[in-house]
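**Student:** Okay, sequence plus prediction incoming.
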Amino acid sequence: MEPTRVPTVDELRSAPKVLLHDHLDGGLRPATIVELAAESGHELPASDPESLGAWFAESADSGSLVRYLETFEHTVGVMQSAPALTRVARECAEDLAADGVVYAEIRYAPELHVQQGLTLDEVVGAVAEGFAQGVEASGGRIVVRQLLTAMRQAAPSLEIAELAIRYRDHGVAGFDIAGPEAGYPPTRFLDAFDYVRQENGHATCHAGEAFGLPSIWEAVQWCGADRLGHGVRIIDDIAVAEDGTAKLGLLASYVRDKRIPLEMCPSSNLQTGAAPSIAEHPIGLLADLRFRVTVNTDNRLMSSTSMTREHQLLCEAFGWGLDKVEWLTVNAMKSAFLPYDERYRLIMDTIKPWYREHA
């Protein structure tokens, strides 16, 4: 049997890809940050795009959570006006489309963008306008939806959940919580998750990234999250014997049996210490065990990455071919917060035909 051929970067870039976990404030172009900072008076650690891009990468790779979080002060800092939000959203859609992404759910916390007087509704509207412009500029090659995130360390989670439901017919796909896991368990936000569920809405939840199995258990069994943001620590509930056989614990079995999607972000996990290397990332074992694994970028600026690069790293580390990329892509499309008929159409008319021709 011939070994699997690892696809080229060009093949991976042109392949249809689906992105479920990407932060709007983590994917800005360095040149845009410089220009927006000049307009708003925001002070940056570097004044030219090249130096600034290097600063973001170095700070994110420093191993210091304080420095990592400081990077977001500068992206969020320049995203405080409607024109700025619209521009960032437009460029996000354009950049993803150029990278071969055909469907994306982009998350951000509206509450972080009201420092200069915007209302939450105005924030959502400005981002929606930007995505519409980006989709049009890309010739309609991409579908983009918003995910509205509530910050764990702040108060208005129910207000953000209500905002997500209010705009679900206007480009908002669902609700999310993010921020520090330790000390802020998902159950603190039960009212928000209950509200979304009772309104027949969709919710994902950052869980099992910095914190272990209790975070995943609460997100799934208490909050009823449809997907797990990261979920990498589910590996703690899987015992692998010396002969390679795996025994799943009750929670891991439940997550796999229920096909709960894992929004995995390999490069980001290396930066936050959730995995020591790509080759040792739990995604390899979880994919072998047929969990509902998806591949994502998390923060493209901070991780100096793209969907093409994430798939390239995984294919090289695990010897995966285009057939595995297709499986991961279909996993993600099946897991999208999009009506079934639209998901089915993207899989059958856009994704599968390309892989059938190129695999």
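**Tutor:** Yep, it's here. In this text the structure is predicted, and so the values were computed from the model without any measurement.
**Student:** okay, CA-based contacts and neighbour counts for the rest of this
**Tutor:** Fine.
**Student:** What segments of the stretch 51-200 of the chain are helices?
**Tutor:** Assigned helices in the stretch 51-200 of the chain, in chain order: 65-77, 82-98, 120-137, 157-166, 190-198 (criterion: DSSP state H, counting those that start in this stretch).
**Student:** now for the last one, which elements pack on it?
**Tutor:** Pointing back at helix 190-198 there. For helix 190-198, the packing partners by 3 or more Cα pairs under 8 Å, 6 or more residues apart in numbering; DSSP states H and E come out as helix 157-166.
**Student:** picking that back up, export the helices of the stretch 51-200 of the chain as TSV, with columns for mean neighbour count.
**Tutor:** Formatted as TSV, the helices of the stretch 51-200 of the chain follow (neighbours: other Cα atoms under 10 Å):
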stretch	mean neighbour count
helix 65-77	17
helix 82-98	23
helix 120-137	20
helix 157-166	20
helix 190-198	19
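**Student:** Looking at those, which is nearest to residue 271?
**Tutor:** Between residue 271 and those, the tightest spacing by Cα to Cα is seen for helix 65-77, at 8.9 Å.
**Student:** Quick one: closest of the helices of the stretch 51-200 of the chain to residue 235.
**Tutor:** Among these, helix 65-77 comes nearest to residue 235, with 22.9 Å by Cα to Cα.
**Student:** here comes the other one, which I'd like you to weigh against the first:
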Amino acid sequence: MPAPLSVQTIRDAPKVLLHDHLDGGLRPATVVELADAIGYDALPTRDPDELAGWFLGAAHSGSLERYLETFGHTVAVMQTTEALARVAAECAEDLAADGVVYAEVRFAPELHVERGLDLDQVVMAVLEGFQAGAARAAATGRPIRVGCLLTAMRHAARSREIAELAVKYRDVGVVGFDIAGAEKGFPPTRHLDAFEYVRQQNAHVTIHAGEAFGLPSIWEAIQWCGADRLGHGVRIVDDIAVDADGSAKLGLLAAYVRDTRIPLEMCPTSNVHTGAARSLAEHPIGLLTKLRFRVTVNTDNRLMSGCSMTSEMAALVDTFGYGWADLQWFTVNAMKSAFIGFDERLALINDVIKPRYAELGF
């Protein structure tokens, strides 16, 4: 008999995470301690529990300005090599404790140079932190493999530098290149030189697209910039017409995304908080899963949205009635879509993910 679906059994199941922001997943107590260490006194409260509530309240506020304010606090305390390494190590440990066996965690190096670090120092500190955290997690019986995605800010002009960093450090932990930030007014085609460089170097690209802006953002990300994956991609649903009888007709772009198996890095709770979806029940993940797009489930910002991979999976079970077969499907989708080598992806699927699901009775 299959194990019952509960928070604990879902936590014990192996999970794969492709879309998680380092500056969106700090422990509240760490934010306070790092702020004290550098004399940063702008936090709304220095009580960790109250601070966690403040971050979550900002995410729920409906105000984009207040939501973005939260990152001002986390980035502010991540400006030294010690802080960056600590945050990265704790990220790896927290994800492993949540049953994540493989994660790709992204951050924007250009946001962490306010106190004199250069881009190389920033990247090396984060990579060292991931290694240390993964080692500590393995020692507790929770092994995790962490890959790093380097993100350029789409409103800035340093994308080529960040792309070169992604290639420079790909043999020591960086697995790909990303751009993030406001979609409207800052199309990915502003950074074509960076994407062209990455492609020429046989490296991987994921692009935030189709979250706050519609189909043009997705089209540009894929057809102009060569995105291997779409960060969020929820607005692909705008190219799908659903008839009264429930049958769906895909437009040319949606059909292309599905037919070529372009992965969608969907972040259900965060998408509701940012207004990309009105509610979890109305989130496009339900339709896109039914139509068998390459859907993956992710956290986005664990601190701001008060979520984990376990809570995301559990919420989907409660909302859509998914079972173990669906959770394994999401997990294998994500592992297939990871930016590491084929042999390593296959080993994690065949030696870690499928055997554990078999133990759970599926």
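**Tutor:** That came through fine. Just so we're clear, the structure is a prediction, and the values are computed from it rather than from any experiment.
**Student:** Residue 294 of the first structure is nearest to which of the helices of the stretch 51-200 of the first structure?
**Tutor:** Taking the helices of the stretch 51-200 of the first structure one by one with Cα to Cα, helix 82-98 is closest: 16.5 Å.
**Student:** The closest one vs helix 65-77, what angle?
**Tutor:** Interaxial angle, helix 82-98 of the first structure versus helix 65-77 (axes from the mean of the first three to the mean of the last three Cα atoms, to 10 degrees): 110 degrees.
**Student:** Check what contacts helix 82-98 of the first structure and list those residues.
**Tutor:** With contact meaning Cα atoms under 8 Å, 6 or more residues apart in numbering, helix 82-98 of the first structure is reached by 24, 27-28, 32, 36, 78-79, 118, 122-123, 126-135, 137-138, 141-142, 144.
**Student:** In a markdown table: the helices of the stretch 51-200 of the first structure, plus distance to residue 267 of the first structure.
**Tutor:** Output for the helices of the stretch 51-200 of the first structure, formatted as a markdown table (distance: least, Cα to Cα, whole Å):
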| stretch | distance to residue 267 of the first structure |
| --- | --- |
| helix 65-77 | 14 |
| helix 82-98 | 17 |
| helix 120-137 | 25 |
| helix 157-166 | 28 |
| helix 190-198 | 29 |
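**Student:** which stretches of the stretch 201-350 of the second structure form strands?
**Tutor:** Counting by DSSP state E, counting those that start in this stretch, the stretch 201-350 of the second structure has strands at residues 205-209, 229-232, 240-242, 248-250, 264-266, 295-297.
**Student:** wait, which of these is closest to residue 12 of the second structure?
**Tutor:** Residue 12 of the second structure sits nearest to strand 295-297 of all these, at 16.4 Å, using Cα to Cα.
**Student:** quick check: that closest one aligns to which part of the first structure?
**Tutor:** On the basis of TM-score structural alignment, strand 295-297 of the second structure is assigned to residues 293-295 in the first structure.
**Student:** Not counting the matching stretch itself, show me its contacts.
**Tutor:** 19-20, 261-266, 283, 286-287, 307, 310-311, 328-329, 331-332.
**Student:** Superpose on the second structure and give me the mean offset of it.
**Tutor:** Between stretch 293-295 of the first structure and the aligned residues of the second structure, the post-superposition mean distance stands at 0.1 Å (mean Cα distance after the TM-score superposition for the first structure).
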